[in-house]
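Asks: fold the following and give me the result.
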Amino acid sequence: MTKNALITGISGQDGSYLAELLLDKGYNVYGLLRRLSSPNTSRIDHIIDSVELVQGDLSDQSSLDEAIRISEPDEVYNLAAQSFVGTSWNQPVHTADVTGIGVVRVLEAVRHFAPSARTYQASSSEMFGKVQETPQTEQTKFYPRSPYGFAKVFGYWACVNYRESYDMHISNGILFNHESPRRGIEFVTRKITDGVARIKNGLSDELRLGNLDARRDWGYAGDYVEAMWSMLQQGKPGDYVIATGETHSVQEFVELAFSRAGLDWEKYVVVDPKFVRPAEVQLLLGDPSKAKEVLGWKPKIKFKELVEMMVDADLKRFEGPKQ
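Replies: Below is the predicted model:
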C-alpha cells in the first residue's frame, strides 16, 4: 500500500532532500508551501511534477487543517520554521510564533484530522546553546542562546507532551548542523563557499565573517534526512541526536574552502564585529550513539568531502563569462 507523506518546508534544503528520498521509496509526497508573490521552488523544481504542493503557513491553523485533510498523511514531517539564528534576533516574536507555536498548530491538525499519522519534528542542536556537557546527548539539558533556540525548545516539549498525553507517534530529531550545496546563502557555510566562488571569479575581493573560533558538528543534509525517515519507521516514537560526533571550527571550514579553490584565505577574510551574535554558541558536538544503535544510522559524507562538494557546486554556478 502506497504511503502518503506531508512535508512542511518542502522548498527548503532538508525538505528537498527528504522529498527525493520519499519519492524514491514510492511515497505520494505532499508539500506545504507558503503563498508568496514569487514562491522559491528552485530546490524542488526538478521534482515539482512528482509532488503535490498545498498552500499553507505555520502561523495559520486553518491552512494546516486543510493540508492534513487534503494529504491524508501516514507520515508528517514538520521541517518548516524561521530557521536562521541571526534573523531570530531581529524577529523574535515572528520566530517564536512560527518556529515555536507553529509546532503546536501542526500537532493540533494531526491530532484532529490524522490521529494515526506518525509525525517528525525538526528539533535543533541550537537548543543546547550554552552547552551543559560535551558531547551532547538526548539527556543533555537545554540552554538555548537565541530566540530560534528557545522557540525550538518550546516545539520539542510540545511534541513530548502531545506524545505522552494523546499517545501519538511523534519523534524529535535533534539535528546538529547539516549542510549541502542547497543550503541558504545566509548560513555561514554557504556564505563561505559562495564567497570563495565570487573571489575566484573576480567578483569580490573580500569575505566578511564573524566568530571564526565557533565550533560545530557539521554533516551532510542528504544523510540526515535518512535519519528522519528511519525514526518514523520505528514501532515506538523517540527523540534522537543526529550528528557526526566530530567538531570543526569556522576557520577550519574557511581554510578547506579557500584551499579547494587554490586561494589563501588570509588574504581575503575580514572579521567583522557586526556578524558576532549577542549571545554566541561557542561549541556544539553531538553524540549519535542512540541513532546508530536503534536506527542503524550513521553519516556517510565526511567533513572535508562536504566542504569540497559545496565549493565545487558554487564554483560551477559562476562558470562562463565574467558577470
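
Asks: make it CA atoms for all contacts and neighbour counts henceforth
Replies: Fine.

Asks: show me the contacts for the residue lying closest to residue 97 once chain neighbours are set aside.
Replies: Once flanking residues are discounted, residue 97 sits nearest to residue 59: 6.7 Å by Cα to Cα, 6 or more residues apart in numbering. The contact partners of residue 59, by Cα atoms under 8 Å, 6 or more residues apart in numbering, come to 97-98, 101-102, 105.

Asks: can you classify residue 270 by secondary structure?
Replies: Put simply, residue 270 is strand when judged by DSSP: H, G, I helix; E, B strand; the rest coil.

Asks: ok, residue 246 to residue 141 distance?
Replies: Counting by Cα to Cα, to the nearest Å, the separation of residue 246 from residue 141 is 20 Å.

Asks: state the distance from the residue nearest to residue 97 to residue 226.
Replies: For residue 59, the distance to residue 226 - Cα to Cα - is 28 Å.

Asks: residue 56 too?
Replies: 25 Å.

Asks: same thing with residue 209?
Replies: According to Cα to Cα, residue 209 and residue 226 sit 32 Å apart.

Asks: what about the helices in the stretch 201-323 of the chain?
Replies: 221-231, 250-260, 289-290, 303-317 (DSSP state H, counting those that start in this stretch).

Asks: burial measure for residue 319, as a count.
Replies: When neighbours are defined as other Cα atoms under 10 Å, residue 319 has 11 of them.

Asks: I meant residue 294, not that one.
Replies: Residue 294 has 12 nearby residues by other Cα under 10 Å.

Asks: contacting residues for it?
Replies: Contacts of residue 294 by Cα under 8 Å, 6+ apart: none found.

Asks: change it to 10 Å
Replies: By Cα atoms under 10 Å, 6 or more residues apart in numbering, the contact set of residue 294 is 230-231, 234, 240.

Asks: another one to check against the first:
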Amino acid sequence: MSSKSALITGITGQDGSYLAELLLTKGYQVFGLVRRSSSGNSSRISHFSDDIKILSGDLLDQCSLMDAIIEAQPDEIYNLASQSYIPTSWTQPSLTAEYTALGVSRLLESIRRCKPDAKFYQASSSEVFGQPDESPQTERTAFRPRNPYGVAKAYAHWMSVNYRQQYNLYTCCGITYTHESPRRGAEFVFRKITRAAALVKLGLLNELKLGNLDAKRDWCYAKDAVYAMWLMLQQQEADDYIIASGETHSVRELVECAFSCVNLNWEDYVSVDPAFYRPDEPVQLMGCIDKIRNQLGWQPQHSFQELVELMVEHDLKALQDQP
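Replies: Sure thing, here's the model as predicted:
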C-alpha cells in the first residue's frame, strides 16, 4: 500500500469523490480542500468522510491555498474545482474566470512557493477546442473555445504548461471529455435523461422536453476518467493527455437506450423544445485516445450502453427508496 498523500480541490464533486475513493483504496492519506462558506452538497463523500481530512481554502484566496499545502504536504495535488456549468459561465463570466482560470494561477504559484516537488493535475476540458477544425481531436489540436468556461479552461491549461516549462514543476493537464456517473448533477443532460426514464417508469413524469436530439457527445464513465488522472501522476515525466471514450453518441441514442432500460418507447414521452438548444452547440467533439492508450495503457472500461444502464438502474432504485 502507498504511503503517499494527496490534496484534492473539488472533493465534494463527482470527480473529486470518485478520486478520493480510488486514492483511499491505494493507501493514500487524502486531504480535501473545501470553502468554509460553501453550502455545497457533501453527500458524495459522506460515506468515507471519516477517512479523509478536510481543509479550509478557496481558489480566490492564495493565502488559504498556501496554508492548505503547507499543512497537507501532499505528494500529489489534483485541481478538480471550478465553475463548470457552461450556461452559468455565460451569466457569470467574471466569476467563472476567477475560479476556473485565475484560481489555477493562484494554486500553481502556491505550489511553486510551498511544495515545488508535488505532482500537479489540472482538470482541463474538451471545451477548450470549442469548434475544432478536425475530428477526432488530439493533444495537438488548436484551442478555439466558444464559451467563457472554455476560455477559462484554456487559460488554466496553458498556465499549467508554462509553470512546467518555466519552473520545472510536475504539472499535467487531462483534457477530459464529458464524463458521467450516478453522482452527476441533475442539470446535466445525461443525468437528466436517465432520471427522467426512471421517473416515467414509476409514473411520476409524463413528458421530457429536450433540445437538439442529433447533438453528439463523447461520453465516458467518471470512474474511468479519475483512474486516468491518477495514472498520469504516476509517470516519471509530466505530460498532457486526452481522457475520452474515443467515440460519439447522439442525444437520441442516449434517450432510446435509457428508455429501453425500463422497457418503454421513448417517442411516447420525449418532445423537442427549441428553448433547450445550445447556441454554441459543439461540432463533433470527439477525443482521440491513442496517446494515453499507447503511453499509459489506459482506455475506458465501461461501454456507453453499460454506463446508461448503471445510471438508469441507480436512478430507479434511488426514486423507489424515497418515501
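
Asks: TM-score for these two?
Replies: Once superposed, the chains reach a TM-score of 0.97 (TM-score structural alignment, normalised by the length of the first structure), with 322 aligned residues with a Cα RMSD of 1.3 Å.

Asks: right, and residue 10 of the first structure touches residue 79 too?
Replies: Yes. Here residue 10 of the first structure reaches residue 79: they are 7.5 Å apart, a contact under Cα atoms under 10 Å.

Asks: these two: which is more packed in?
Replies: A count of neighbours by other Cα under 10 Å puts residue 10 above the other of residue 10 of the first structure and residue 79, at 27 against 24.

Asks: from the contacts of residue 294 of the first structure, which would you call buried?
Replies: Buried members of the contacts of residue 294 of the first structure, counted by 16 or more other Cα atoms under 10 Å: 231, 240.

Asks: would you list the contacts of residue 294 of the first structure in CSV and tack on distance to residue 40 of the first structure?
Replies: CSV is the format used below for the contacts of residue 294 of the first structure (distance: Cα to Cα, whole Å):
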residue, distance to residue 40 of the first structure
230, 28
231, 28
234, 33
240, 30
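
Asks: and of the contacts of residue 294 of the first structure, the nearest to residue 215 of the first structure?
Replies: For the contacts of residue 294 of the first structure, the minimum distance to residue 215 of the first structure (Cα to Cα) is 21.0 Å, reached by residue 240.

Asks: quick one: the closest one and residue 171 touch, right?
Replies: Yes. The pair formed by residue 240 of the first structure and residue 171 meets the contact definition of Cα under 10 Å, at 7.9 Å.

Asks: mutual contacts of those two, please.
Replies: When contacts are counted by Cα under 10 Å, 6+ apart, residue 240 of the first structure and residue 171 are jointly contacted by 123, 228, 231.

Asks: how about the first one, secondary structure?
Replies: Residue 123 of the first structure falls in the strand class when you classify it by three-state DSSP.

Asks: ok, now which ones touch it?
Replies: Counting by Cα under 10 Å, 6+ apart, residue 123 of the first structure makes contact with 78-79, 99, 149, 151-156, 159, 171-176, 239-241.

Asks: how about it, nearest residue that isn't a chain neighbour?
Replies: That would be residue 174: by Cα to Cα, 6+ apart, it lies 4.6 Å from residue 123 of the first structure.

Asks: map that neighbour across to the second structure for me.
Replies: In the second structure, the residue paired with residue 174 of the first structure is residue 175, using TM-score structural alignment.

Asks: sec struct for that match, please.
Replies: Residue 175 of the second structure, by the three-state scheme (three-state DSSP), is strand.

Asks: verify the stated contact: it with residue 123.
Replies: Yes. The pair residue 175 of the second structure / residue 123 is scored as a contact, 6.7 Å apart, by Cα under 10 Å.

Asks: which of those two has more neighbours?
Replies: For the pair residue 175 of the second structure and residue 123, the greater number of neighbours falls to residue 175 (25 against 22), based on other Cα under 10 Å.

Asks: how about the strands in the stretch 151-300 of the first structure?
Replies: Taking DSSP state E, counting those that start in this stretch as the criterion, the stretch 151-300 of the first structure carries its strands at 170-175, 178-179, 207-209, 215-216, 219-220, 239-242, 248-249, 269-271.

Asks: between those, which gets nearest to residue 145 of the first structure?
Replies: strand 215-216 (14.8 Å).

Asks: and the closest one, what does it pack onto?
Replies: Judged by 3 or more Cα pairs under 10 Å, 6 or more residues apart in numbering; DSSP states H and E, strand 215-216 of the first structure is in contact with strand 248-249, helix 250-260.

Asks: could you redo the last one with a cut-off of 7 Å?
Replies: strand 248-249 (3 or more Cα pairs under 7 Å, 6 or more residues apart in numbering; DSSP states H and E).

Asks: and the strand it packs on, how far from the second structure on average?
Replies: Once the two models are superposed, strand 248-249 of the first structure sits on average 0.6 Å from its counterpart in the second structure (mean Cα distance after the TM-score superposition for the first structure).

Asks: distance of the residue nearest to residue 123 of the first structure from residue 83 of the first structure?
Replies: According to Cα to Cα, residue 174 of the first structure stands 14 Å off from residue 83 of the first structure.

Asks: possible to save the strands of the stretch 151-300 of the first structure as CSV with distance to residue 190 of the first structure?
Replies: Formatted as CSV, those follow (distance: least, Cα to Cα, whole Å):
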stretch, distance to residue 190 of the first structure
strand 170-175, 18
strand 178-179, 8
strand 207-209, 12
strand 215-216, 14
strand 219-220, 13
strand 239-242, 21
strand 248-249, 15
strand 269-271, 15
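
Asks: between those, which one is nearest to residue 74 of the first structure?
Replies: Taking Cα to Cα, strand 170-175 is the member of those nearest to residue 74 of the first structure, at 12.1 Å.

Asks: between that closest one and helix 221-231, how many degrees?
Replies: Calculated by axes from the mean of the first three to the mean of the last three Cα atoms, to 10 degrees, strand 170-175 of the first structure forms an angle of 160 degrees with helix 221-231.

Asks: please compute how far strand 170-175 of the first structure lies from its chain's middle.
Replies: Its chain's average C-alpha position is 12 Å from that of strand 170-175 of the first structure, according to Cα atoms, centre = their mean, to the nearest Å.

Asks: please consider this matter closed, and thank you.
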